[in-house]
Structures are given as C-alpha cells and as structure tokens.
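**Q** Here is the input, now give the coordinates:
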Amino acid sequence: MDFLGNHIEALIFCAPKAIKIEDIQSCLSEMFEAEIPLEDIEKGLAGIQEKYSADEFPFEVVKSGGGYQFLTKPAYQASIGILLKQQSKRRLSASAMETLSIIAYKQPVTKSEIEQIRGVNCDYTVQKLLEKELVEIKGKSEAIGRPMLYGTSEKFMDYFGINDLKELPTPKDFTTAENEIGDSEPEDQPTIEEE
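**A** Alright, predicted model coming up:
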C-alpha cells in the first residue's frame, strides 16, 4: 500500500492545481494496467494526510476545490504572508474583486447585469478574470442579443480554498461598523437629487 501511496503523493505534488480522486484513479489505473479501486486510493490519501500532519512538516495535504493538493500549514502564515505581499502583482484589484463577487453571488449573470450593479463598464475586468480562469462562460442568455452568461470556475473555488459555492459567506455574515463616517446625511442637508 505504501507503494501506491507514493504514487498518489507524487501525483498530488506534481499536479498544477488540486487533483481530483477520479483523476488519480485514472492515472494509476493506466499506469498499472488494472482498475485501482477508489477505496485503495482513499486509504492511500488518508495515510498521506496522516504522514504530513506531523509537526516536522510545514505543509499538509488538503482537500480544496474538489481535489487534493499540498498547502502550507496555518502556523507558517506569517512568513507566507510576507512572500505574498512581495508578489502583490498577482492580487486581484478592488474592481476585479467587486466584479468577481457579483459573478459569484448572481451567477449565471450577463456583463450588462454586472455593469448595472457596479455602475461602470466592466469589459476589461471580465476579460482579466477570464484570462486568470477565475470565471468562465456558462452559456448564452435568452435575452435580446443573446449575451454571454458568466459564472465562477473550479479555479475560483481553489483560489478561495472552498469546495462548494455554499461555503461563500452569506449577507448576514457581513456587519457594518456602527458610527461610520458618512453613514448617513444630516436631515437638514439636501441630497444631490433634491438640489
């Protein structure tokens, strides 16, 4: 079983993104020219996860985005945080995060629907999100002109470390701080519409 476990570990290590158990099974079955039972792979995965749970390893095998991958343990977040700051070019801009949030919560959604919510043109941002493979085209709307429908991809789930869209925070999880500056206008001040 250790021999099979080593092959599973190698596949997880070499995969460019979280590898699904079905993909592991497919690779191993082709290599050994025999159907490898899912139970054997699950046993191998459990052994690997147990092995890397030891304190001597700074990383572990985690199920994320519907598959398995090596991730750094939480105890090393500070040093990883410094590295990520230095690589901030890879971070999403505020406009990309806003657009991605709208797509995640409203999907499938058209570009014009996103623009109605954001109030600005989002051609460039949607294009960048497509290039980063965080969103994908899910089909065409039945509306006039049959605009493209956008939704999140598996890479989106992997990027945010979730396995299902149900794991996204719900609006009740967000609270606004009391007494924020600019929270409301004094009653005697006219609003722009009233002027």
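
**Q** all contacts plus neighbour counts: C-alpha atoms, from now on.
**A** Fine.

**Q** neighbours around residue 116, how many?
**A** Under the neighbour criterion other Cα atoms under 10 Å, residue 116 is assigned a count of 11.

**Q** I'd like the structure of this one too, to check against the first:
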Amino acid sequence: MDKKEIKAIIESLLFMWGDPLNLKDISLILEINEEEVRSIIDEMIDEFNYERRGIKIIQIDDSYQMSTRSEHFEWIKKLYNPKSNKTLSSAALETLSIVAYNQPITKNEIEMIRGVRCDKALDTLLEKGIIEEKGRLERTGRPIIYGTTKEFLKYFGLTCLEDLPSLEEFEVDIEEE
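**A** Next up is the predicted model:
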C-alpha cells in the first residue's frame, strides 16, 4: 500500500470515527507500526495546514481527531444551532483550573483553595465530561479524587497537560494590584 492510500484511509478513519482515535488503534487497523503512522499523520497535519483546508487534524494525547478550523467559526455558527450552553461560569472555570493544576485533588482540597463550596461547579464540569472521578483516597471517608479528561484537552485545544501555561505566567505583582 502506498503512502497516498494510507493517508486516504487515515483521513476516512478520522472522519468516520468522529471522536479522538488512538494512534495504537490506527496502527492496528493499518497493520503499520505506530511511529510510521505518527509520521504520516504529522505529514498530513502539515499538508492540511499548508493548503489551509477547512478541516484540520488535531492531536489529543496519543489520539487524533478531525476538526474544523477555528478561523471559520463565524461561518460555521450560522449553520449550527447548539442545543445547550457550552460556556462555563467563572466559578466552574476557577474550579477547573484548580483541578487541572493540582490533580488528582479532592473536593475538600478544592474548597480549601477556593474558600467556598464547589458542589455546583463540580457537577457542571462532571456533566460536561471535562473532569472525572479518578478514584478514591484510602483514608477516612474515602474521598473522591478528581482529574481532567481528554475532553478537557479538546475543549481547550491542548495536546497534553504539559501544554498548560505555567502558573508563573499568572503571577500577579501585588504592587500592581
């Protein structure tokens, strides 16, 4: 099978699957080693970007997905009527940032950092699939620990958690305040 055919198959797989498709799964389907598949997908990403196509391939951890270009949002929104509110409240965003930078973390630890209860914000984030329960701690009460999901990475356009800006970038000079 030549590279052009492999690219066409990968494009078909990503288009039909819709959700992020793991590199390992693509490799198994094509019966090609993962590094070769990764190299071909990287080449496809470059081609899509160079040609400024209406779709692009995004990487989320070790998975890939087709996506529309953000610069075409104004035209796409004329066609698409969202069924639910996709925005997050400031409380939910604050809670999410605490989870993202401190995961795994318990509800009690989040509330200690925020200084207020976070039940509603956690429920919203869980409902949207941006965070998930990662397990329970082996201590009194067996509190649930939370962490972010692949949906979090997708929602914020990140490849992996290491792409999060460092906390030092958000340091505020007290004298400026």
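
**Q** Could you tell me the TM-score of the two chains?
**A** After superposition, the two chains reach a TM-score (TM-score structural alignment, normalised by the length of structure 2) of 0.79; 172 aligned residues with a Cα RMSD of 2.9 Å.

**Q** Helix, strand, or coil at the most centrally placed residue in structure 2?
**A** By Cα atoms, centre = their mean, the mean C-alpha position of structure 2 lies nearest to residue 153, the distance being 1.6 Å. Secondary structure for residue 153 of structure 2, judged by DSSP: H, G, I helix; E, B strand; the rest coil, is helix.

**Q** Give me the aligned partner of it over in structure 1.
**A** Using TM-score structural alignment as the criterion, residue 153 of structure 2 maps onto residue 157 of structure 1.

**Q** quick one, strands of structure 2?
**A** With strands called from DSSP state E, structure 2 shows them at 21-22, 55-60, 63-68, 105-106, 131-136, 144-148.

**Q** Put together CSV for those, with distance to residue 10 of structure 2 on each row.
**A** What follows is the strands of structure 2, written out as CSV (distance: least, Cα to Cα, whole Å):
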stretch, distance to residue 10 of structure 2
strand 21-22, 10
strand 55-60, 11
strand 63-68, 10
strand 105-106, 37
strand 131-136, 29
strand 144-148, 28
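
**Q** Determine which of these approaches residue 173 of structure 2 most closely.
**A** The closest of the strands of structure 2 to residue 173 of structure 2 is strand 105-106. By Cα to Cα, the value is 27.2 Å.

**Q** can you name the residues of structure 1 that that closest one overlays?
**A** Going by TM-score structural alignment: strand 105-106 of structure 2 matches residues 109-110.

**Q** ok so, going back, now do the contacts for the match of residue 153 of structure 2.
**A** Counting by Cα atoms under 8 Å, 6 or more residues apart in numbering, residue 157 of structure 1 makes contact with 64-65, 163-165.

**Q** now residue 154 of structure 1
**A** Per Cα under 8 Å, 6+ apart, neighbours of residue 154 of structure 1: 65, 134.

**Q** Throw the strands of structure 2 into a markdown table and include distance to residue 165 of structure 2 and mean neighbour count, thanks.
**A** Putting these into a markdown table (distance: least, Cα to Cα, whole Å; neighbours: other Cα atoms under 10 Å) gives the following:
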| stretch | distance to residue 165 of structure 2 | mean neighbour count |
| --- | --- | --- |
| strand 21-22 | 25 | 18 |
| strand 55-60 | 16 | 20 |
| strand 63-68 | 21 | 18 |
| strand 105-106 | 19 | 21 |
| strand 131-136 | 18 | 17 |
| strand 144-148 | 15 | 21 |
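
**Q** Residue 172 of structure 2: which of those is closest?
**A** Between those, strand 105-106 lies closest to residue 172 of structure 2; by Cα to Cα that is 24.2 Å.

**Q** Next, the mean deviation of the closest one compared to structure 1.
**A** Superposed on structure 1, strand 105-106 of structure 2 shows a mean distance of 0.9 Å to its aligned residues (mean Cα distance after the TM-score superposition for structure 1).

**Q** helices or strands up against that strand?
**A** With contacts taken as 3 or more Cα pairs under 8 Å, 6 or more residues apart in numbering; DSSP states H and E, strand 105-106 of structure 2 sits against strand 144-148.
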